[in-house]
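>>> one predicted model, sequence on top.
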Amino acid sequence: MMKDTITFRYRMSDRDVFYGGGVVNGARSITLMEDAAKRLMAKTFGNTGRCVEVKKVRLYTPCFAGDYMEYIAGIRKQEGNKVLIEVRSFKIIEVPADPPYPSSIDVLEDPPLSTVVQFWYEY
């Protein structure tokens, strides 16, 4: 269980697409996850600190242009002036395969886990 957490949402756009078929590059998600970790550092310690290690990266479910992603960052462990922050991203809304309208979306009842990253930060 993570004690301090922050959450933010972001909608992937055509600017985020890297591969054919509207697939977003996993590095884009990791960049947003680092933003979440920095926000958590600022909230908890009053500064963004410095990332000294990326301990773990796991990519599970791809995201596409139009998907709404939710990023949840939490502190897993603290050792001296270092903290282990885990960030998880979930796909909470996606564009239907054959949308009846250009603005159509599907809210996912059970959002799939997309990416997990663990960062060690110093403050």
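In hand now; what should we look at?
>>> please count neighbours and contacts with C-alpha atoms only from this point.
Noted.
>>> tell me where the protein has helices.
Applying DSSP state H to the chain gives helices spanning 26-45.
>>> all strands of it, in order?
For the chain, the strands defined by DSSP state E cover 5-11, 50-59, 68-79, 82-94, 106-107, 113-122.
>>> residues in contact with residue 28?
Counting by Cα atoms under 8 Å, 6 or more residues apart in numbering, residue 28 makes contact with residue 16.
>>> rewinding a little: please identify which of the strands of the chain is closest to residue 26.
Proximity to residue 26 (Cα to Cα) singles out strand 50-59 among these, at 7.3 Å.
>>> ok, back up a step: most tightly surrounded among the strands of the chain?
Mean neighbour count (mean count of other Cα atoms under 10 Å) peaks for strand 82-94 among those, with a mean of 22.
>>> try this one side by side with the last:
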Amino acid sequence: MSDRDVFYLGGVVNGARNITLMEDTAKRLMAREFGNTGHITKVEKVRLYEPCFAGDYLEYHARVNKVIGDKIVVEVRNYKYIDLPENPEFPSSIDVLPEPKLCTIVQFVFETYK
């Protein structure tokens, strides 16, 4: 996340920015697995566990949960691998987390194009 993603005081990134990136990840999975991106008809679940800040390094993981006819449920999770220390010794200091932190889970329901 960068400084341009900051929405709140303290460098907190707007949760909608994460969800937008999660949607992009889900569409890439749809294109790879099904040959088209389809369109999102529903967002079944949004869970926010850990806030994201400018300077955090995140990874997005998508998987197909269910396929029911022309409807496909895709779950996307994002994990924080690197964050900024509270009192950095240098401006470029980072903390690599020993275990990634789960930040957000979203489930999208796609309908494929015919």
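Structure's in. What do you need? Nothing here was measured: the structure is a model prediction, and the numbers come from that model.
>>> just give the TM-score of the two.
TM-score of the superposed chains, computed with TM-score structural alignment, normalised by the length of structure 2, equals 0.96; 112 aligned residues with a Cα RMSD of 0.6 Å.
>>> ok, back up a step: any chance of TSV for the strands of structure 1, columns distance to residue 39 of structure 1?
TSV is the format used below for the strands of structure 1 (distance: least, Cα to Cα, whole Å):
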stretch	distance to residue 39 of structure 1
strand 5-11	7
strand 50-59	12
strand 68-79	9
strand 82-94	11
strand 106-107	26
strand 113-122	12
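>>> nearest to residue 21 of structure 1, out of those strands?
That would be strand 82-94 among those, by Cα to Cα, at 14.2 Å.
>>> give me the helices and strands touching that closest one, please.
Strand 82-94 of structure 1 sits against helix 26-45, strand 68-79, strand 106-107, strand 113-122, with contacts defined as 3 or more Cα pairs under 8 Å, 6 or more residues apart in numbering; DSSP states H and E.
>>> OK, contacts around the alignment partner in structure 1 of residue 35 of structure 2?
Matched to structure 1 by TM-score structural alignment, residue 35 of structure 2 sits across from residue 46. Counting by Cα under 8 Å, 6+ apart, residue 46 of structure 1 makes contact with nothing.
>>> same question for residue 90 of structure 1.
Residue 90 of structure 1 touches 69, 70, 71, 111, 112, 113, 114, 115, counting by Cα under 8 Å, 6+ apart.
>>> outside of stretch 35-44 of structure 1, which residues touch it?
4-8, 47-49, 71-74, 85-87, 119.
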